[in-house]
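# Sequence and computational prediction follow.
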Amino acid sequence: MGVFVAVGLLNPLSEAFGLSASGAGLILTIYALAYAVGSPVLVSLTGGLARRTVMATGMGLFAFSAIAVVLSPTAEWLFAARILTALGAGLFTPITASVAAAAVPPERQGRALAAVFAGLTVAQVLGVPAGSWIGYTFGWQAAFLIVAVLSGLCCVAVLWAVPRDLPFSVINLGTLGRAIQDWRGLLVILFTTSFLGSIYVIYTYLAPLLTEHMGYGRDGITIMFVLFGVGAVIGNLFGGWVADRIGPFRTLLLLTGGQILTMPFFAFFPMGDIAFSALLILWAVLGWSFVAGQQIRVVRVSAAPTVGLALNAAAIYLGAATGSSIGAMVLDRFDTLALGWAGAAVAVLALAHLVVSQTLTRERGRG
């Protein structure tokens, strides 16, 4: 919720800080870049500490950053606070994923990782629309204050629930360096960037798109984010199930093809509410089914899965930054109806990326 609530509040944040639509998109872009750079480094620097300590520290920093967002007097302070948000999440997320992947046999990794990342989809089905509604009703500061309170409660829950003596493999910056030097494995990880980059071309600017071409205000935008979240939850669960049965590569091949076929429809507005709702849910299912399959690929090609998952988590937000930046460039030259075509074009590149990375890892015997 703390990450994605800003997507539903781009309009009020733009007004509060005097930003254009593309300027407001920097709220997500800067977060994504900070996560992409900071997460692997922080995970490596804390690689010798107890998992509970790292998780609690990350969540505590996340809570503090939400308060810093509320107190930001200028856009520059807002962007700095979002960097802190990224660093907190960058500590928490990959450690949780690595613990889950190590706790189950290989044939259940898809479902285990899907369970971990269900938090991202729950944030979209509940947190983003709720935060959007609260922000439009009581002011955007109220939404981030709720994030701060929930994050503080989660920090306490981590300290209470996660065992002190949880076993783990110690890693360091040298481990990170070796992972980055493994260019074939890095190419596999960066598929996350190209796939999500195609989605975020549209998703970052979904609220302005709906306002301009569908005439939606607070309630309409909130409902559509709820529907997107429902599709994301379905996709997250569906993707883990499918990846365990037909394998991660075939799963991702089908999903990327689905994105290529779906996203051009976002260029044909206005459309009926029912038709658009169906399109949004389908798009969300196809987009968020990718998580488990891609994480399985990363675990299998990484010599140090914790670092691989940290790099993959960084690639998630690098994809968000790339997609939102491409979307901003499209908006500067065209209008919001061009976003659908741009997203589909990036998805074509993602499909090529997937095939090439799979071929290279198979040649090395690690695919």
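Okay, I see it.
# CA atoms for contacts and neighbours, from now on please.
Will do.
# neighbours around I326, how many?
Using other C-alpha atoms under 10 Å as the criterion, I326 is surrounded by 21 other residues.
# here's the one I want to compare it with:
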Amino acid sequence: MTSSTKSAVADRTLPPWLLCLLLLTFVIGTDDFVIAGVLREIGTDLDVSAAAAGQLITVFSVTYAVAAPVMAVLTARLPRRAVMITGMLLFALMNVGAALAPNYPVLMIFRVLAAITASMMTPAAFSTAAALAPPAKIGRFMGTVATGLTGALVIGVPVGTWLGGAFGWRSTMVYVVCLALVVAAGLAIFMPKMDAAAPLTLGQRLSPLRRTPVVAGLIAMVVAAASGLMAFVYIGPIAASLSKAGPTALGALIAALGIAGIAGAMLGGRGADRFGPEKTLMIALSGQVLATILLAGAGWLWDGRVSIVVVGLLFACWGVTGWALNSPSQMRLMKVAGDSATEAIALNTSAMYVGIAIAGLVGGTALTAGGATGVLTASAGLGVLGIAIFALSFRTGGTPRTADVSTASLVEETA
């Protein structure tokens, strides 16, 4: 093998530490979403209604959204490696508590604690990937980390749901514990030692909130996330309304959507490296909105008579473009936030979770008023609004007078 061939192979090989970060988001995504698959088992075992069990999901999401920026500030001066390893061990411990919970209130407490711990690790994972990536591959490395979240939907959640059905919901929590311990061990072995962030004051770390491009970008992300996730939250009623899809077809549709999401996360990162985060973000969001408009149009014109294949193709396009938003949106915020990159990513993550909450609320209202097609119409409308706000945020400029994101405040220690 020639030296140039070896260089090309090495260039395509992901470093082990990056795979560990991918698995970190995979575990957190699995823990977040898998509860939906074992609600019946939890309700039966703990003698609560399905609606009450469902609040475990809501509380986790709301806690995560509120805690992410707070934990980013509190842990800002700690080494990222230590934050993630310790966080993953605590995350495993919280899920041990959940598996042993004797009643619903205790389970809820451990879900809140798990959400707080998770909110500490995800922003650290993305900022670490950006800090250690070669300058030309920042988006690609961040996109790789983002695939863990979509991979959780395709692999992590189905496995956890099956375990819950076969051996009880507590086995699902044990499954998450085992995954978390594996990730903690991987981080301890492969993650480079890194210095703590620059010694900034609290005011300096919260300074992104005083920058118009950052605030406008966060508002745009709330709207865009509400638009995109609305179609996913109500994918069951939408598929049933458009094509009369049954459980089997719906399962295949969700699996295809997850695979499309993994591809989208990777493409979004590569696009951000090649074309810049702003252009990639606008292309991705426009593609998602176009797919939603086509789904809505099909519903208005041929409700109940749309081929499941057509619905699947449109949702696949929606999945690719929708999940491509993650990396460019975070790269854009990191570019305008300067040394407060981790805090900006945490705020962006919170914005996404707020968008998810809005998606459920607005989507539910639209479903009651206009059926599944009403949900798609509301989603498309919010998507158009998101495009407009993002465009406005880009016009404000805002490149900071701080270190470039590729060098960042997190650097590898010398031996």
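Cool, got the structure. Worth saying up front: this structure is predicted, and the values here are computed from it rather than measured.
# What would you report as the TM-score here?
Comparing the two superposed chains by TM-score structural alignment, normalised by the length of the first structure, the resulting TM-score equals 0.85, with 363 aligned residues with a C-alpha RMSD of 3.1 Å.
# Where do the helices of the stretch 151-300 of the first structure begin and end?
Ranges of helices in the stretch 151-300 of the first structure, per DSSP state H, counting those that start in this stretch, are 173-181, 183-189, 191-203, 206-213, 218-246, 248-262, 273-288, 290-301.
# Can I get those helices in TSV including mean neighbour count and distance to T361 of the first structure?
Output for those, formatted as TSV (neighbours: other C-alpha atoms under 10 Å; distance: least, C-alpha to C-alpha, whole Å):
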stretch	mean neighbour count	distance to T361 of the first structure
helix 173-181	16	14
helix 183-189	21	6
helix 191-203	27	13
helix 206-213	18	36
helix 218-246	22	18
helix 248-262	20	12
helix 273-288	19	24
helix 290-301	24	8
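# Of those helices, which is nearest I95 of the first structure?
When the helices of the stretch 151-300 of the first structure are compared for distance to I95 of the first structure using C-alpha to C-alpha, the nearest one is helix 290-301, at 13.0 Å.
# in the second structure, what residues pair with the closest one?
The counterpart of helix 290-301 of the first structure in the second structure, using TM-score structural alignment, spans residues 325-336.
# Can you tell me what sits against that stretch?
Contact with stretch 325-336 of the second structure is made by 139, 142-143, 146, 208, 213-214, 217, 221, 265, 268-269, 272, 276-278, 280-281, 284-285, 340-342, 344-345, 348, 398-400, 404-405, as judged by C-alpha atoms under 8 Å, 6 or more residues apart in numbering.
# List the superposition-based mean deviation of the longest helix along the second structure with respect to the first structure.
Assignment by DSSP state H gives helix 341-395 as the longest helix of the second structure. Following the fit onto the first structure, the mean deviation recorded for helix 341-395 of the second structure is 2.2 Å by mean C-alpha distance after the TM-score superposition for the first structure.
# relative to helix 212-233, how tilted is that helix?
Orientation of helix 341-395 of the second structure against helix 212-233 (axes from the mean of the first three to the mean of the last three C-alpha atoms, to 10 degrees) gives an angle of 100 degrees.
# Output the contacting helices and strands for helix 341-395 of the second structure.
Under the contact criterion of 3 or more C-alpha pairs under 8 Å, 6 or more residues apart in numbering; DSSP states H and E, the helices and strands touching helix 341-395 of the second structure comprise helix 50-74, helix 104-132, helix 212-233, helix 235-243, helix 277-302, helix 326-337.
# One more pass at 6 Å, please.
helix 50-74, helix 104-132, helix 212-233, helix 277-302 (3 or more C-alpha pairs under 6 Å, 6 or more residues apart in numbering; DSSP states H and E).
# would you list those in JSON lines and tack on distance to A198 of the second structure?
Formatted as JSON lines, the entries for these read as follows, by distance: least, C-alpha to C-alpha, whole Å:
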{"stretch": "helix 50-74", "distance to A198 of the second structure": "12"}
{"stretch": "helix 104-132", "distance to A198 of the second structure": "13"}
{"stretch": "helix 212-233", "distance to A198 of the second structure": "20"}
{"stretch": "helix 277-302", "distance to A198 of the second structure": "25"}
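# Any idea which of those helices gets closest to V176 of the second structure?
For V176 of the second structure, the closest of these is helix 104-132, at 11.3 Å, according to C-alpha to C-alpha.
# Quick one: name whatever helix or strand follows that closest one.
Read in the C-terminal direction, the helix or strand following helix 104-132 of the second structure is helix 138-151, with elements assigned using DSSP states H and E.
# Now that following helix on the first structure. Mean distance?
Overall, helix 138-151 of the second structure averages 1.5 Å from its counterpart (mean C-alpha distance after the TM-score superposition for the first structure).
# now the helix or strand just after that helix and helix 247-275, what's the angle there?
Towards the C-terminus, the helix or strand next in line after helix 138-151 of the second structure, according to DSSP H and E, is helix 157-167. With the same axes, to 10 degrees defining the directions, helix 157-167 of the second structure sits at 150 degrees from helix 247-275.
# In the second structure, what residue corresponds to T193 of the first structure?
T193 of the first structure is assigned V222 in the second structure as its aligned equivalent, the criterion being TM-score structural alignment.
# For the nearest residue in space to its match that is not next to it in sequence, which residues are in contact?
With sequence-adjacent residues excluded and distances taken as C-alpha to C-alpha, 6 or more residues apart in numbering, V222 of the second structure is closest to G355, at 4.5 Å. When the contact criterion is C-alpha atoms under 6 Å, 6 or more residues apart in numbering, the partners of G355 of the second structure are 222, 225-226.
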